[in-house]
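S.K.: with the input below, show me the fold.
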Amino acid sequence: NVTPDSCFDGRKYFDLEKAIRRAEQMVEEGADIIDVGGQSSRPGFSPVSEDEEKMRVLPVIRELSKRLKIPISCDTYRPGVARSAIEEGATIINDIYAMRYEKEMADVISTARCAVVLMHMQGTPETMQKNPQYSDVIGEIFSFFEERLEYALNCSIPFEKIIIDPGIGFGKLVEHNLEIIQRLREFTTLGRPIMLGVSRKMFLGRIAGNVGPEARMPPGIAACVAGYLKGAQLFRVHDVKEMRMALDAAAAIENYENTCS
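M.R.: A predicted model of the protein is given here:
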């Protein structure tokens, strides 16, 4: 997060060299993708201008694409930022609006033949946590993905280039987030990889005794492992080393076969 106001690591990497060093450290710790974002999407955030967002993310993406051999993702919902990020070496666009903010986003992604993360969000970041309501949270998110997948295909975005993200904490109460993780496997029938982003989020603090962001790694590990066991394949995290170790251990247990019996 190349931002001054993200919920956990705001200002920590609001500097090019610090951001580059942190990304390289994350790769050493086991990251498979580096996601670069230039504005916070925490509840109630104030959007920055497109020029400011570009100023924050493009130098980082440009440098990382030279130094790293893993994919670079840009966390943006603006077509102009996405296009410039792709020109600098990004191969994934992580869009919290799922290409609904501006129709041009689909054209950018289709033309570049890059991958895209389509996330579910009720409302906007400014309003999403003001008493979100669902009659059927799983059914409504499922229908949302069906519509977005159809839209993407109609825009000539290859099916295999799409990742879905149920948007934990984006227009959801604690009980919604818990139900989504518990029933995550239902989304696997859509045929696309599921990304789960729970790291340091507020609902973890609520279920772990109202702790702050700095104390939310343990419940975050538990949520990621639970998500993995329910079918999630990608995890957007701050604490790469710890999450990688936990997920590798969970995978070893889940996939163990006793060849001696």
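
S.K.: switch to C-alpha atoms for all contacts and neighbour counts from now on
M.R.: Will do.

S.K.: quick one: the strands in the stretch 101-250 of the chain?
M.R.: Counting by DSSP state E, counting those that start in this stretch, residue ranges of the strands within the stretch 101-250 of the chain are 115-119, 162-165, 195-196, 234-235.

S.K.: nearest to residue 188 among those would be which one?
M.R.: strand 162-165 (9.7 Å; C-alpha to C-alpha).

S.K.: tell me which other helices or strands that closest one touches.
M.R.: Using 3 or more C-alpha pairs under 8 Å, 6 or more residues apart in numbering; DSSP states H and E as the contact test, the elements touching strand 162-165 are strand 115-119, strand 195-196.

S.K.: for the comparison step, fold the sequence that follows:
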Amino acid sequence: MTDSEIYYRPLPLLSGGRWRLAGGPVGFSQFELLRRGAAPELSDAAPDYVIRALTAPRADILGLSMDRPRIMGIVNATPDSFSDGGSYDPAAHAAAQIAAGAEMLDIGGESTRPGAQEIPPAEEVARILPVIAAAGPVPVSADTRKAAVADAALKAGAGMVNDVSGFDFDPGMPGMVAHHAAPVCLMHAQGLPADMQDDPRYDDVLLDVYDALAARIARAEAAGITRDRIIVDPGIGFGKTLEHNLAILRRISLYHGLGCAILLGVSRKAFIGTIGGARTAAERGPGTLALTLAAIAQGIQIHRVHDVAEITQGIRLWQVLSEGSGK
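M.R.: Okay, here's the model as predicted:
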């Protein structure tokens, strides 16, 4: 068995630990060794290259350090997003998200909910540019799969691209992002929004997603995007069943081994309602907070949420208790 066939997941500790995970507040001293078709094993050791990838501090993103959790507020400039599409004026909502404590905004003009259909780039651009202009001093991410839309957004003042296809949708996206020297979030998705939830299948979802993200990182680097400008997102709910989502969330610290900051987007997702008995998306804030705190305990840095004020409040209380746990 060679090291390349073993996946090393750091086992997070809220207090103490031999190493710091990604240079942040979470420590670890042991590893869970994961192999396809085999039961997990515990180990006190890992190769030096694995430890370097797991412990190296992540680069700042949009001027924000990645040594503590960061809140990304969602602004949907769409009439048909699954949670709140068409329920507010996007520019006014951007201001409200900032007032609620969002440290960055993710502005999207095309719904990527299950079953959503593609819209023309010009329509997407027309939806998001006024919102970017209204965002003021808070850094902005453009949530788009299309190079033409990302190009227009970056020229209008956005600082980052959030591509839910992980560069799979538009072959022009890697070169465009490299040209702008912008940070990019590469998300994993199986299929397109129109059909991604029809029958998603994996051999081992946790490891399959890891390999797919590693391939996306390699493709981005080949296009001239340095790793310190790459963020990864395992894509909860994008071509994944409830069981797939839970398998990823239980062991999400594995993805620190990719050497990038990690973004998590679980906010108001349907599986929260299924488990928590919350029929409407707006009722899923408590479940979102529970998953967010669990992810923070595994060192996840960026949290993309609808309910900024509520999630921020919960994190602050959790941090106060956690910071005192080792005293």
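
S.K.: one step back: the strands of the stretch 101-250 of structure 1 into TSV, with extra columns for mean neighbour count and distance to residue 60 of structure 1?
M.R.: What follows is these, written out as TSV (neighbours: other C-alpha atoms under 10 Å; distance: least, C-alpha to C-alpha, whole Å):
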stretch	mean neighbour count	distance to residue 60 of structure 1
strand 115-119	24	19
strand 162-165	24	23
strand 195-196	24	23
strand 234-235	22	21
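
S.K.: can you put those strands in CSV and add distance to residue 134 of structure 1?
M.R.: Listed next are the strands of the stretch 101-250 of structure 1 as CSV, based on distance: least, C-alpha to C-alpha, whole Å:
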stretch, distance to residue 134 of structure 1
strand 115-119, 17
strand 162-165, 18
strand 195-196, 20
strand 234-235, 25
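
S.K.: nearest to residue 247 of structure 1, out of those strands?
M.R.: Distance to residue 247 of structure 1, taken as C-alpha to C-alpha, is lowest for strand 234-235 among those, at 9.7 Å.

S.K.: where in structure 2 does that closest one align, residue-wise?
M.R.: Aligned by TM-score structural alignment, strand 234-235 of structure 1 corresponds to residues 302-303 of structure 2.

S.K.: what sits up against the matching stretch?
M.R.: Residues outside stretch 302-303 of structure 2 that contact it (C-alpha atoms under 8 Å, 6 or more residues apart in numbering) are 69, 70, 71, 72, 261, 262, 263, 264, 265, 292.

S.K.: excluding covalently adjacent residues, which one is nearest to the fifth one?
M.R.: This means residue 261 of structure 2. In space, not counting the residues next to it along the chain, residue 261 of structure 2 is nearest to residue 231; the distance is 4.9 Å by C-alpha to C-alpha, 6 or more residues apart in numbering.

S.K.: now check the one you found against structure 1: what is it aligned to?
M.R.: Matched across to structure 1, residue 231 of structure 2 falls on residue 163, judged by TM-score structural alignment.

S.K.: still on that earlier bit, list the residues that contact the residue nearest to residue 261 of structure 2.
M.R.: With contacts taken as C-alpha under 8 Å, 6+ apart, residue 231 of structure 2 has the following neighbours: 183, 184, 185, 186, 260, 261, 262, 263.

S.K.: what packs against the lengthiest helix in structure 2?
M.R.: The residue-count maximum for a helix in structure 2 (DSSP state H) belongs to helix 205-222. Applying 3+ C-alpha pairs under 8 Å, 6+ apart, we find helix 205-222 of structure 2 packed against strand 184-187, helix 242-250.

S.K.: can you rerun that using 10 Å?
M.R.: Helix 205-222 of structure 2 sits against helix 173-180, strand 184-187, strand 230-233, helix 242-250, with contacts defined as 3 or more C-alpha pairs under 10 Å, 6 or more residues apart in numbering; DSSP states H and E.

S.K.: that older thread, adding distance to residue 54 of structure 1, write the helices and strands packed on strand 162-165 of structure 1 out as TSV.
M.R.: Output for those, formatted as TSV (distance: least, C-alpha to C-alpha, whole Å):
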stretch	distance to residue 54 of structure 1
strand 115-119	19
strand 195-196	25
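
S.K.: nearest to residue 30 of structure 1 among these would be which one?
M.R.: Nearest to residue 30 of structure 1, of all those, is strand 195-196, at 16.7 Å by C-alpha to C-alpha.

S.K.: mean deviation, that closest one versus structure 2?
M.R.: Once the two structures are superposed, the average separation between strand 195-196 of structure 1 and the matching residues of structure 2 is 0.7 Å (mean C-alpha distance after the TM-score superposition for structure 1).

S.K.: so how far is that strand off the chain centroid?
M.R.: A distance of 6 Å separates the C-alpha centroid of strand 195-196 of structure 1 from that of its chain, computed with C-alpha atoms, centre = their mean, to the nearest Å.

S.K.: what span of structure 2 lines up against stretch 116-134 of structure 1?
M.R.: By TM-score structural alignment, stretch 116-134 of structure 1 lines up with residues 184-202 in structure 2.

S.K.: report the central residue of structure 2.
M.R.: The residue lying closest to the centre of structure 2 (C-alpha atoms, centre = their mean) is residue 263, at 2.3 Å.
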